[in-house]
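# My questions are about this predicted structure, shown below with the sequence.
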Amino acid sequence: MIHENGQEVCNHGSERTSHHSEKLKNNLITRLNRIEGQIRGIKGMVEKDVYCDDILNQIAAVQSALNAVGRLLLEGHMRSCVIERIQEGDHEVIDELLKTMNKLMK
């Protein structure tokens, strides 16, 4: 089933998967590749004994970028998987979503 935003909805049987649109998947991969590069950069900064405040600023940038990826995934999840499962009468998805959101907000 395809959601109106172009994202296929998640299966929630024995194998849980998510099928993102190619546009969203490419966006997420691009962001994650950038974050991966930032992490390598931070490692290099530590190895070169760069001033701590500069390293901490880079860590803050990585955390912000990772939070943005999490928000995109959460939005897609809520607009597809969660809605579908509620419509099917599976209200346990709310508890699952709340647990996930608590983990994201730590």
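Received it, and whenever you're ready, just let me know what you need. Numbers count the residues shown, from 1 in each chain.

# use CA for all of it now, contacts and neighbours both
Will do.

# now the helices for the protein?
For the chain, applying DSSP state H gives helices covering 22-47, 52-77, 83-87, 92-104.

# I'd like to know which of those lies nearest to Asn5.
Across these, the minimum distance to Asn5, taken as C-alpha to C-alpha, is reached by helix 52-77, at 8.9 Å.

# Go through the closest one and flag the buried ones.
Using 16 or more other C-alpha atoms under 10 Å as the test for burial, helix 52-77 gives Ile55, Gln58, Val62, Ala65, Val69, Leu73, Leu74, Gly76, His77.

# Grab the nearest non-local neighbour of the fourth one.
Ranked by C-alpha to C-alpha, 6 or more residues apart in numbering and with sequence neighbours excluded, the top spatial neighbour of Ala65 is Ile35, at 6.9 Å.

# Against that first model, consider the following:
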Amino acid sequence: MAVTTSTSQPVDAPTAPPDAHAHAGPTHGYTPAKDEYLRRLRRVEGQVRGIARMVDQDVYCIDVLTQIAAVTKALQAVGIGLVEDHLSHCVVDAARQSPEAGAEKVREASAAIARLVRS
């Protein structure tokens, strides 16, 4: 699924690098695309530092708000990707194990989506 950025351009969900499964530790829905998520989050981190500099330099408030909206959209895009990954991996795997486990993962995902929508 493509998400939209503040510039109304579609942004594809992160894709997994070829060797994404060559690591130790638990595998989550986002694990194959972990490097892409980290890259996007580092970009958001840089945008937030830029906003702090803007405030420090007394930049016009509307310009600061515009940048805050861009950061918010970027974080929403990461969140949407994580939800998609969770549904397609964690929820599907749990549903294969048992209907009860699947239902629990659906409740968990619904609560997480509700938190995203309220934020």
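Yes, it's here. Please read these numbers as outputs of a predicted model, since none were measured by experiment.

# After superposition, what's the TM-score, could you say?
Overall, the chain-to-chain superposition scores 0.80 on the TM-score scale (TM-score structural alignment, normalised by the length of the first structure); 93 aligned residues with a C-alpha RMSD of 2.0 Å.

# In contact with the alignment partner in the second structure of the residue nearest to Ala65 of the first structure, which residues?
Alignment of Ile35 of the first structure against the second structure is given by TM-score structural alignment, with Val44 as its counterpart. Counting by C-alpha atoms under 8 Å, 6 or more residues apart in numbering, Val44 of the second structure makes contact with Val71, Ala74, Leu75.

# per the alignment, the last one corresponds to what in the first structure?
Translated: Leu75 of the second structure. Under the alignment by TM-score structural alignment, Leu75 of the second structure pairs with Leu66 in the first structure.

# Just to check, Val78 of the second structure is in contact with Tyr37?
Yes - in this structure Val78 of the second structure lies within contact range of Tyr37 using C-alpha atoms under 8 Å: 6.9 Å.

# For the first structure, which residue occupies the most central location?
The centre of the first structure sits closest to Gly70, judged by C-alpha atoms, centre = their mean, with a distance of 2.8 Å.

# any idea how far Met101 of the first structure is from that residue?
According to C-alpha to C-alpha, to the nearest Å, Gly70 of the first structure and Met101 of the first structure sit 10 Å apart.

# Tell me how many other residues crowd Thr27 of the second structure.
By other C-alpha atoms under 10 Å, 12 other residues sit near Thr27 of the second structure.

# and the residue mapped onto Cys61 of the second structure from the first structure, what is it in contact with?
The equivalent of Cys61 of the second structure in the first structure is Cys52 (alignment by TM-score structural alignment). Residues touching Cys52 of the first structure, when contacts are defined by C-alpha under 8 Å, 6+ apart, are absent altogether.

# Asn11 of the first structure is nearest to which of the helices of the first structure?
Of all these, it is helix 83-87 that lies closest to Asn11 of the first structure, at 9.3 Å by C-alpha to C-alpha.

# What is the corresponding segment of the second structure for the closest one?
With the alignment judged by TM-score structural alignment, the segment of the second structure matched to helix 83-87 of the first structure spans residues 92-96.
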